[in-house]
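1. 3D, please:
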Amino acid sequence: MSYFTKPDDAGLARNAPLSRDRVEAFLSGKGWHYGIDDDGDLGGGWDGNVFYFFVQGDEQEILQVRGRWHRTLPAEEHVGAVMLANDFNQRKVWPKVFCRLEGERVAFYTEVATDLEFGVADDQLAQLVECGLYTGLQFFEQLDERFPDPEADASDANTFVEDRPL
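-> Got it, this is the predicted structure:
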């Protein structure tokens, strides 16, 4: 008699190769609005922030969900922004956050990347996409609280913005 028994395979989710079509099918299934930009990248807007969903790697095995905060800060805030991002990364596993100078402004980004070399089940893919979105949005909410927008206008929330580089 064994202490461990092999579970029945019936009902277990099966891994399938990662593909952009599967990511797009998940977004469609949730009823979320998304689009394809001029570079062919899959992305959309959540609470005014832009998120992209990349399938990368030599075998198209890496899923990356990358977000960009809907605002930027003056370049004078760069050192403080780097410290904020570094502090966040020391305390949290997801998302990875970073900032960079873009001209005279500082932009904030979030990123969740997962190697799916052995494929991914539908429920796992859903969890990874949602993790990238929701943890990114949580960080962006913290930025909104720390750096209130004096010209707050939510009229462009949930729209796809193609001209914001990620």
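2. Only C-alpha atoms from now on, for both contacts and neighbour counts.
-> Noted.
3. Let me know the helix or strand that residue 28 is in.
-> Using DSSP states H and E, residue 28 sits within helix 20-30.
4. Report all helices and strands that that helix contacts.
-> Under the contact criterion of 3 or more Cα pairs under 8 Å, 6 or more residues apart in numbering; DSSP states H and E, helix 20-30 touches strand 49-56, helix 122-146.
5. Also this sequence, please, to line up against the first:
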Amino acid sequence: MPTRPERDQLPASTRPRLTLGRITDALQRHGYSFVPDDEHENSVRARFDSYPFTFMVTGEHDSLLLIRGRWDTMPGADQKLDCVRVCNHWNMERMWPKVYVRRENDEALGVYGETVMDFRFGVDDAELDHTITTALSTIITFFHNVEEEISEGDGPATR
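-> Predicted coordinates for the structure are as follows:
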């Protein structure tokens, strides 16, 4: 049976490494505005269609690109079952983005979508651009779906 190579034995790549600078360059190529994230050194924040997004380089080897968006409405805690139902249905029907609900405080929930890509062997500009635009479009599509499925009138919700 073939053995898996150890992490240190992975082949070297000639493709450029993933860096926060390359992510910000890609965002600028598309004309997107962003700001540094004061809480995390390897991330920037941006808004798309009023939804807050974070772009982060993470992982043991700084090779993971995490793109996370949050629905701009924070449903009341009493809407948790509805939100979980919408997220579960989405996750069963689609491979990505991963979507989930998280309690933000005693009264409100956050509804999130995220995509994580492993670029341990490097990433070229076209692939990075495609990953960013695809993640944004699919996460925003999910948020539009949530807006159709979750009624803001069912409980306390804040924007």
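6. Can you tell me which of the helices and strands packed on helix 20-30 of the first structure is packed in deepest?
-> Sort those by mean neighbour count, taking mean count of other Cα atoms under 10 Å, and strand 49-56 sits at the top with a mean of 22.
7. Check which helices and strands that one is in contact with.
-> Using 3+ Cα pairs under 8 Å, 6+ apart as the contact criterion, the secondary-structure elements in contact with strand 49-56 of the first structure are helix 20-30, strand 42-46, strand 62-74.
8. The second one vs helix 122-146, what angle?
-> For strand 42-46 of the first structure against helix 122-146, the angle by axes from the mean of the first three to the mean of the last three Cα atoms, to 10 degrees is 50 degrees.
9. what do you get for the longest one?
-> Calculated by the same axes, to 10 degrees, strand 62-74 of the first structure forms an angle of 10 degrees with helix 122-146.
10. For residue 73 of the first structure, see how far away the aligned residue in the first structure for residue 29 of the second structure is.
-> With TM-score structural alignment as the criterion, the equivalent of residue 29 of the second structure in the first structure is residue 29. Residue 29 of the first structure is 35 Å from residue 73 of the first structure, where distance means Cα to Cα, to the nearest Å.
11. the more surrounded of those two?
-> More crowded of residue 29 of the first structure and residue 73, by other Cα atoms under 10 Å: residue 73, with 16 against 9.
12. Give the closest residue to residue 52 of the first structure in space, chain neighbours not counted.
-> Nearest in space to residue 52 of the first structure, with sequence neighbours left out and distances taken as Cα to Cα, 6 or more residues apart in numbering, is residue 43 at 4.1 Å.
13. check contacts around that neighbour.
-> 34-37, 50-53, 160 (Cα atoms under 8 Å, 6 or more residues apart in numbering).
14. show me what contacts residue 62 of the second structure?
-> If a contact means Cα under 8 Å, 6+ apart, then residue 62 of the second structure has 18-19, 120 as its contacts.
15. Run the chain-centre distance for whichever strand in the second structure runs longest.
-> Once the second structure is assigned using DSSP state E, the strand that runs over the most residues is strand 109-118. In terms of Cα atoms, centre = their mean, to the nearest Å, the centre of strand 109-118 of the second structure is set 4 Å apart from its chain centre.
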